[in-house]
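J.: Provide a 3D model corresponding to the input given below.
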Amino acid sequence: MRTCIDLLLALPHIDAPRMKGEVNYLAGRLEQLRLQRSISNEAYLDAGAVQGAIEMIANMVDMGVPQIEVQGQLREQLDRAQRLESKHPGLNWAVESGRAS
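T.: I've put the predicted structure just below:
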């Protein structure tokens, strides 16, 4: 999840379609990991909170919220994702390992 947010923050301009694409990827990947029992239900639920926050930020972008505010919100989620990785080691790797190269 950290990697997902890092990718968004590295963009010169964060647009809603790209963010929504990341939300869809996260939703599908987290569900897949849960069904495969690669992550616990607790990790799934914790990660879902970050995914939901990213979706909310995508809606903010759609509404025309300034990029600086969007970046600030994403940085908050990055901190949250880092804490989540500490609580559930390997979660970021598990999520990102399903991404097409």
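J.: only C-alpha atoms from now on, for both contacts and neighbour counts.
T.: Fine.
J.: would you agree Leu26 is in contact with Gln51?
T.: Yes - counting by CA atoms under 8 Å, Leu26 touches Gln51, with 6.6 Å between them.
J.: which helices and strands sit right next to the helix or strand hosting Ala58?
T.: Assigned by DSSP states H and E, Ala58 belongs to helix 41-62. Judged by 3 or more CA pairs under 8 Å, 6 or more residues apart in numbering; DSSP states H and E, the packing partners of helix 41-62 are helix 16-35, helix 67-87.
J.: one more to line up against the first:
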Amino acid sequence: MIPDLVMALSRSEIDVNELKNLKLELSNWLVKGRDSGDISTESYLSAGKIEGGIDVILAMIDHGAPKSEIQLHVDSVKLRIESISQ
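T.: Down below sits the predicted model:
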């Protein structure tokens, strides 16, 4: 799922439906991981920040924000993903 998120965010044109589906997968993974104790609180919070960042990107696209502004947020979310993937 994490590589899929990075790939979706790395495309020149973001597929909104794909990103929404990946966000839903992330959300479900977080709930299962938290409930089962498979992920730490720190990882849960970090992944929650990624989920929130995706929400911001989707809202920006929906509201027609300039691509340069969207790209700043995309880059930020990708950095967060990289930080928890290591």
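J.: Asn59 of structure 1 is nearest to which of the helices and strands packed on helix 41-62 of structure 1?
T.: helix 16-35 (7.0 Å; CA to CA).
J.: buried residues, that closest one. List them.
T.: 16, 19-20, 22-23, 25-27, 29-31, 33-34 (16 or more other CA atoms under 10 Å).
J.: corresponding residues in structure 2 for that helix?
T.: Helix 16-35 of structure 1 lines up with residues 16-35 of structure 2 when matched by TM-score structural alignment.
J.: hmm, who's touching that stretch?
T.: Residues from elsewhere that reach stretch 16-35 of structure 2 (CA atoms under 8 Å, 6 or more residues apart in numbering): 1, 4-5, 8-9, 39-41, 44, 47-48, 51, 54, 58.
J.: and the residues you listed, which two are the farthest apart?
T.: Checking those with CA to CA, the most distant pair is Ser40 and Leu58, at 27.0 Å.
J.: which one's more surrounded, these two?
T.: Each of Ser40 of structure 2 and Leu58 has its neighbours counted (other CA atoms under 10 Å); Leu58 has more, 19 against 11.
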